[in-house]
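Asker: Sequence and predicted model, in that order:
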Amino acid sequence: MGVGPWVGPWPDGDHWDRELLAGGDRRNVIDRYRYWTREAIVEDLDSSRHEFHVAIENWQHDFNIGTVVRNANAFAAQAVHIVGKRRWNRRGAMVTDRYQHVHHHPTVEDFVDFAASEGLSVVGIDNLPGSVALETASLPRRSVLVFGQEGPGLSEAVREVCSQVCSISQFGSTRSINAGVASGIAMHTWVRQHVFETERACGADGADGAL
């Protein structure tokens, strides 16, 4: 994976990393960011991140957090919020945490205060009684998607502050899917509703205006 040293005259610009140009770039980044400095990549991502945030509870050192961070990077979430223990296993993130904003909230109250200060609707993702099917739910544009601890799911404290709780429809024998997988499905749902459908609507408007 990756590319070797830059061939030919070096390009100009502060976003280029001279060590990578000389030695090659074998990081887990898309081709657009080859040979860029980490700071330049983060700055560029910050210019186009989406409006949703992601949070996951971490009371028992959940091994899904790395996957959640990796998914958040893939879907350009504003930030990931870890509620509970600060330490988490970064292996599953595949180094994407270097390019994704990750914040820690020691208590649910701290997390709720942050969400309120940013005007974010707290949307729980869990297969709880009375939950709304994610496939038919409308996710708020300004929202934070919250995932519970593997096993027990969302804590009671988080359930109480959710504006809505959405479940992911399942058709097999298992009671649940892990939080890492669920996070990817939920983030893609937000992107489908607020990016793809918006683009389709703009395209339709443009077509009507051209007539």
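Answerer: All right, it came through fine.

Asker: Only C-alpha atoms from now on, for both contacts and neighbour counts.
Answerer: OK.

Asker: which residue ranges form the helices in the protein?
Answerer: Secondary structure of the chain (DSSP state H): helices located at 18-23, 38-46, 65-74, 108-117, 156-161, 179-191, 197-210.

Asker: Show me what the fourth one is in contact with.
Answerer: To tie it back to what came earlier, the one meant is helix 108-117. 81, 83-84, 105, 121-122, 144, 157-158, 161 (Cα atoms under 8 Å, 6 or more residues apart in numbering).

Asker: Can I get the helices of the chain in CSV including mean neighbour count and distance to A55?
Answerer: Shown next, in CSV, are the helices of the chain (neighbours: other Cα atoms under 10 Å; distance: least, Cα to Cα, whole Å):
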stretch, mean neighbour count, distance to A55
helix 18-23, 16, 33
helix 38-46, 15, 18
helix 65-74, 24, 9
helix 108-117, 15, 9
helix 156-161, 14, 11
helix 179-191, 20, 9
helix 197-210, 11, 24
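
Asker: Out of those, which gets nearest to T136?
Answerer: Nearest to T136 among the helices of the chain is helix 179-191 (10.0 Å), distances taken as Cα to Cα.

Asker: Give the other helices and strands that that closest one contacts.
Answerer: Here helix 179-191 touches helix 65-74, strand 143-147, going by 3 or more Cα pairs under 8 Å, 6 or more residues apart in numbering; DSSP states H and E.

Asker: Among those, which comes closest to C166?
Answerer: strand 143-147 (9.6 Å).

Asker: got another, please set it beside the one above:
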Amino acid sequence: MREDIIAGRNAVIEALKSDRTIDNIMIAKGDVKGSITVLLALAKEKGIIVKEVDRRKLDQISENGNHQGVIAYVTPYKYVELEDILNYAKAKGESPFIIILDEIEDPHNFGAIIRTAETCGVHGIIIPKRRNVGITPVVYKSSAGAIEYMKIAKVPNINTTIEYLKKEGIWVYGADMDTETHSYEADFSGSAALVIGSEGRGISKLTKEKCDLLVKIPMRGEITSLNASVAGGILMYEILRQRITRG
């Protein structure tokens, strides 16, 4: 999957607003209405070249044709180090709030998690270098531009990283439907890292054992599992709620 393009109006606009390096932007010929005018103004302000091309060219470049008439060529996403996430929380004077993804493979889920994490004040997301989707155009599109404001670190080993975070005084929670503790019963008000498992397998057995506490979301229906991004979103908002109400 390509990491040198961003497709979609909102995603490109957010990239323009951030410090992202954009080489050039291509828009479909004749498509200069609505949010495209905002995009063109931002591009002009930053001195970025905008080319009008046939829409079919954009279809060929994008992975799924869902580009909304806009594609930007960018430098590949720059991942951060774990320490950068911790230092970012420290600089803001806040207790660390981190998301750890255990082999999320669906780029739409990853993008949705990034978007929710940004709105909840998460300081950074940690993903494994292997068996986890990276930052792709689909992830950019699904995050609706939130990726530009989220620090993401790739680590060789999730379990080693969890051990390190625990030594730094961060409590590690795992999302798991087989536990007895409901999310509203847990105390998320301090430094917290939330582990979200893969779409099909959930959190791996060893990673579960590394967590300080496993929590589940209350459910009453016949369906016993949720989409990874939905489950993660519910838990992130519970953590945010408690951080606001409990200080």
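Answerer: Perfect, thanks for sending it. Since we're looking at a predicted model, the values are computed, not measured.

Asker: Could you report the TM-score for this superposition?
Answerer: With the length set by TM-score structural alignment, normalised by the length of the first structure, the two chains reach a TM-score of 0.67; 169 aligned residues with a Cα RMSD of 3.3 Å.

Asker: if we can go back for a sec, could I get the helices and strands packed on helix 179-191 of the first structure as a markdown table with distance to V95 of the first structure?
Answerer: Converted to a markdown table, those look like this (distance: least, Cα to Cα, whole Å):
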| stretch | distance to V95 of the first structure |
| --- | --- |
| helix 65-74 | 8 |
| strand 143-147 | 21 |
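
Asker: Tabulate the helices of the first structure in CSV, adding columns for distance to E57 of the first structure.
Answerer: Formatted as CSV, the helices of the first structure follow (distance: least, Cα to Cα, whole Å):
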stretch, distance to E57 of the first structure
helix 18-23, 36
helix 38-46, 24
helix 65-74, 9
helix 108-117, 9
helix 156-161, 9
helix 179-191, 10
helix 197-210, 30
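
Asker: how about the ones you listed, which one is nearest P140 of the first structure?
Answerer: So among these, helix 179-191 is nearest, using Cα to Cα, at 8.4 Å.

Asker: equivalent range in the second structure for the closest one?
Answerer: Aligned by TM-score structural alignment, helix 179-191 of the first structure falls on residues 228-240 of the second structure.

Asker: so how much does that stretch differ from the first structure once superposed?
Answerer: Mean deviation of stretch 228-240 of the second structure from its aligned counterpart in the first structure after superposition (mean Cα distance after the TM-score superposition for the first structure): 1.0 Å.

Asker: related to what we said a few turns ago, which one of the contacts of helix 108-117 of the first structure is nearest to R91 of the first structure?
Answerer: H81 (17.3 Å).

Asker: Next, the contact list for the residue mapped onto that closest one from the second structure, please.
Answerer: Counting by TM-score structural alignment, H81 of the first structure lines up with I126 in the second structure. For I126 of the second structure, the contact set (Cα under 8 Å, 6+ apart) comprises 82, 98-101, 152-155.

Asker: Tell me the one among the residues you listed nearest to G202 of the second structure.
Answerer: L101 (10.1 Å).

Asker: mind checking how far that closest one is from V38 of the second structure?
Answerer: 34 Å (Cα to Cα, to the nearest Å).

Asker: okay, the two: which has more neighbours?
Answerer: Each of L101 of the second structure and V38 has its neighbours counted (other Cα atoms under 10 Å); L101 has more, 24 against 14.

Asker: Excluding chain neighbours, give the residue nearest to the residue mapped onto the more buried one from the first structure in space.
Answerer: L101 of the second structure maps onto I56 of the first structure when the alignment is built from TM-score structural alignment. With sequence-adjacent residues excluded and distances taken as Cα to Cα, 6 or more residues apart in numbering, I56 of the first structure is closest to F147, at 4.6 Å.

Asker: Tell me the counterpart of the one you found in the second structure.
Answerer: In the second structure, F147 of the first structure lands on I196 (TM-score structural alignment).

Asker: hang on, the earlier thing: which one, of the helices and strands packed on helix 179-191 of the first structure, ends up nearest to A40 of the first structure?
Answerer: Here helix 65-74 is closest among these (Cα to Cα), at 15.3 Å.

Asker: what packs against the closest one?
Answerer: helix 179-191.

Asker: hang on, the earlier thing: okay, now the match of F147 of the first structure: neighbour count?
Answerer: Around I196 of the second structure there are 24 residues (other Cα under 10 Å).

Asker: right, and it touches I99 too?
Answerer: Yes. I196 of the second structure is in contact with I99 according to Cα atoms under 8 Å; the separation is 7.5 Å.

Asker: wait, E57 of the first structure sits on G151?
Answerer: No. Look at E57 of the first structure against G151 with Cα under 8 Å: they stay out of range, at 11.5 Å.

Asker: Who has more neighbours out of the two?
Answerer: The neighbour comparison of E57 of the first structure against G151 (other Cα under 10 Å) goes to E57, with 26 against 12.

Asker: In contact with the closest residue to the more buried one other than its chain neighbours, which residues?
Answerer: The shortest distance from E57 of the first structure to any non-neighbouring residue, by Cα to Cα, 6+ apart, is to V83 (4.7 Å). For V83 of the first structure, the contact set (Cα under 8 Å, 6+ apart) comprises 55-59, 104-108, 111.

Asker: For V83 of the first structure, give its distance to W16 of the first structure.
Answerer: Relative to W16 of the first structure, and taking Cα to Cα, V83 of the first structure is found at 35 Å.
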